[in-house]
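Q: Give me a model of this one.
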Amino acid sequence: MKAIRIHAYGDASQMQLEEVPVPSCGPNDVLVRVIAAGINPIDWKIRSGNVAHMIPKLLPFTSGSDAAGVVTAVGGAVTAFSPGDEVFFYAEFARGGTYADYVAVDAAQVALKPRTVSFTTAAALPIPGLAAWTALIETAQLARGMRVLIHGGAGALGSVAVQLAKAQGAHVTSTVGTADVALVQSLGADEVIDYRTQKFEQIARNMDVVLDTLGGATQEASWATLRAGGLLVATTQPPSQERAAAADARGAFVFSSPRGEVLTQLAALVDSGKLRVLVGQEFALADAAQAHRLGESGKTRGKMILRVCA
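A: Modelled structure (predicted):
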């Protein structure tokens, strides 16, 4: 089978399309023929070696952790899936390898693909969907009437978060660039702040929750938007507990783990029309390095996808 392999940490030139054996299917695994694979910022962070202290990889390795495809084999202990099932998943980083024709993944990390969308759209959901769920539903315990500020509402994570927050009955404010104001309004945001022309910290006030997907100066300015006792949930940069205390607020950092049962709930929201998944640019498997370069430039919109198998 074909796969993108990385033999040394470094820039995108380290990504090579090679022929490798089809992975073996363990007793708790399903073997999936990958139709489409998601491209996430963590992919180039792993490839570069910048997070090797947190997510060590045995070289050479295949990139990618979320995808959608068709089950071709199941392990002896697997009862929830059968060959021919259309599935989507987020595979643990210790294994991963979705930039490939086939991947073996623990069945507990897999869910049936939403019936109403394509493989491409399904592949765009697992990692950002699980991150938004972990941050808002589990960590922030968002409930009806709460006020939440979501940064980057047009991004892969932010767009899911806006819709999950609305489904919980929250009042949603989101920051976006000028070109994405109408898009995020269409996702249900109650207030949309154009960060290019407005300072969100001067507009958003008394927030119960802030979802910080950016870190840096955005995280620092976000403390001023929280009510006393409010919560800043970060997905990129761990918030300073000292800074949280100074703002009379709380801070939490979330790193979501693969869970098929959560994906099943997200699939139900998609099929019921309550969750729209935004797909950005699509690339052939052989052009994965080009996709990484574009992602690292910061000039993407929505989630990038690799088309792997027809």
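
Q: contacts and neighbour counts: CA atoms only from here.
A: OK.

Q: Do a quick rundown of the strands in the stretch 101-250 of the chain.
A: 102-106, 110-112, 147-151, 171-176, 191-194, 207-212, 226-234, 250-253 (DSSP state E, counting those that start in this stretch).

Q: closest to Phe88 out of these?
A: Smallest distance to Phe88 across the strands of the stretch 101-250 of the chain (CA to CA): 5.7 Å, for strand 110-112.

Q: residues making contact with that closest one?
A: Contact with strand 110-112 is made by Asp85, Glu86, Val87, Phe88, Phe89, Tyr90, Arg259, Gly260, Glu261, Leu263, Thr264, Ala267, as judged by CA atoms under 8 Å, 6 or more residues apart in numbering.

Q: Let's see which of those residues end up in helices.
A: Members of the contacts of strand 110-112 lying in helices (criterion: DSSP state H): Gly260, Glu261, Leu263, Thr264, Ala267.

Q: ok, the residue nearest to the fourth one when sequence neighbours are not counted to Glu86 distance?
A: What that stands for is Thr264. Nearest residue to Thr264 in three dimensions, chain neighbours excluded: Ala111, at 5.5 Å (CA to CA, 6 or more residues apart in numbering). Per CA to CA, to the nearest Å, Ala111 is found 9 Å from Glu86.

Q: another one to check against the first:
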Amino acid sequence: MKALTFQRYGKSPGIALRDVARPATKDDELLVQVHAASINPIDNMIPSGMFKPVLRFQLPAIMGSDLAGVVIEVGRKVTRFKPGDAIFASIFDLGTGAIAEFAVVPEHAAALKPANLDFVQAASIPMVALTSWQALKERANLQAGQKVFIPAGSGGIGTFAIQLAKQLGATVATTTSTGNVELVRRLGADEVVDYKKQDFEHVLHGYDAVLGTVKGDTIEKSLAILKPGGRIVSLVGPLDAAFARKKQLNVLLTFVFGLMSRKIMRLAGKQGVSYAFMFVRPDGSQLGQIGQLLADERILPVIDKVFPFDQAKEALAYLAQGRAKGKVVVQMSPDRWP
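A: This is a model prediction of the structure:
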């Protein structure tokens, strides 16, 4: 089968479409014919080696983690799915990849595709949806009536997280450029800061939670807008010791991550707020609940551009430019399924 792979870590990772062996399923896995797979920023970071101590791949490795497709085989212990089912899933951090003609998906990671979404739309959902769900509901414990700041509202995470936060009953603030103000307002943002005209830390006050989606000094600046007891859940770092312990990393890495996060932890402590780094985990049960919100059209997919499979490498380069409004998707074949 064809798959987008990288050969090595570093500045020249050798990303290309190659012929690789079709994966074999274990007892608890599905073999899925992939119809579409979406690209996420971390897909450009992994080949650089940035997450090599944390994410383990056998090289050459298939890239990508979001997919939608049709089940063609099931392992003997699989009970919830059968051949012919249309599913979507995230297989992030499971040692395999999604930008391929076929992929293996553990049963626990899969959910039935909402019938009102095509495969391209469904493939755009899993990572951003699960990340938003786990960050806002589990880690920040966002409640109705609370206020959350979700920077970069027009990006892949932002466009979904804004909609989910509104479903949770929160007041949402975001940042974006002038040209995307109306987009984020349509998604539900209550307060929009045009970062080309204003600094968000001088505009926003009394927030309960921040979803860290932007690298640089945005995380530290976010401390100023939180009320005492507020929470920052960061998707972009710095990594912390609690994350290392959860991943069961060695003592040295736990120490290093503790050093990396020492400054933000100290500043957060002074403000009476908390900081935590988070990696998303695959979860088909949560994805099923998210699928119901999509089926009810309470949340809508936002897709910037769709690339054909033979331009998957170009899709990565396009996303790396940082200008996408919503998700970038790779389509393996024309949609022939409902």
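
Q: Superposed, how do the two chains score by TM?
A: Remark: TM-score between the superposed chains equals 0.96 [TM-score structural alignment, normalised by the length of the first structure]; 310 aligned residues with a CA RMSD of 1.4 Å.

Q: Against Gly155 of the second structure, how distant is the alignment partner in the second structure of Gly177 of the first structure?
A: Correspondence of Gly177 of the first structure to the second structure, assessed by TM-score structural alignment: Ser177. Remark: distance between Ser177 of the second structure and Gly155 of the second structure (CA to CA) = 11 Å.

Q: The second structure: matching residues for stretch 244-257 of the first structure?
A: Counting by TM-score structural alignment, stretch 244-257 of the first structure corresponds to 268-281 in the second structure.

Q: Residues contacting that stretch from elsewhere in the structure, which ones?
A: 92-93, 127, 130-131, 134-135, 223-224, 226-240, 242-243, 264-265.

Q: just checking, what residue in the first structure corresponds to Asp310 of the second structure?
A: Checking TM-score structural alignment: Asp310 of the second structure goes with Ala286.

Q: follow-up on the earlier one: comparing Ala111 and Glu86 of the first structure, which residue is more hemmed in?
A: Between Ala111 of the first structure and Glu86, counted using other CA atoms under 10 Å, Ala111 has the larger neighbour count: 26 against 21.

Q: Now check that one against the second structure: what is it aligned to?
A: Per TM-score structural alignment, Ala111 of the first structure is aligned with Ala111.

Q: How many neighbouring residues does Arg250 of the first structure have?
A: Counted with other CA under 10 Å, Arg250 of the first structure comes out at 22.

Q: how close does Leu211 of the first structure sit to Val117 of the first structure?
A: In terms of CA to CA, Leu211 of the first structure sits 27 Å off from Val117 of the first structure.

Q: Looking at these two, which is more packed in?
A: When Leu211 of the first structure and Val117 are compared on other CA under 10 Å, the one with more neighbours turns out to be Leu211, at 27 against 14.

Q: I figured the more buried one was touching Arg147, is that so?
A: No. At 11.1 Å, Leu211 of the first structure does not count as touching Arg147 under the criterion of CA atoms under 8 Å.

Q: which ones are touching the closest residue to Asn180 of the second structure other than its chain neighbours?
A: Once flanking residues are discounted, Asn180 of the second structure sits nearest to Ser154: 6.6 Å by CA to CA, 6+ apart. Counting by CA under 8 Å, 6+ apart, Ser154 of the second structure touches Thr176, Asn180, Leu183, Val184, Ala324, Lys325, Gly326.

Q: neighbour-wise, which of the residues you listed leads?
A: Busiest of the contacts of Ser154 of the second structure [other CA under 10 Å] is Val184, holding 25 neighbours.

Q: Just give the closest residue to His7 of the first structure, not the sequence neighbours.
A: That would be Pro60: by CA to CA, 6+ apart, it lies 4.3 Å from His7 of the first structure.

Q: one step back: so the nearest residue to the match of Asp310 of the second structure once chain neighbours are set aside, which state does it fall into?
A: Leaving out its chain neighbours, the residue that sits closest to Ala286 of the first structure by CA to CA, 6+ apart is Leu17, at 6.2 Å. Three-state call for Leu17 of the first structure (DSSP: H, G, I helix; E, B strand; the rest coil): strand.

Q: So Leu17 of the first structure versus Lys45 of the first structure, what's the distance?
A: Distance, Leu17 of the first structure to Lys45 of the first structure, by CA to CA: 19 Å.

Q: of the contacts of stretch 268-281 of the second structure, buried ones?
A: Neighbour-count burial (16 or more other CA atoms under 10 Å) applied to the contacts of stretch 268-281 of the second structure gives 92-93, 127, 130-131, 134-135, 223-224, 226-228, 230-240, 243, 264-265.
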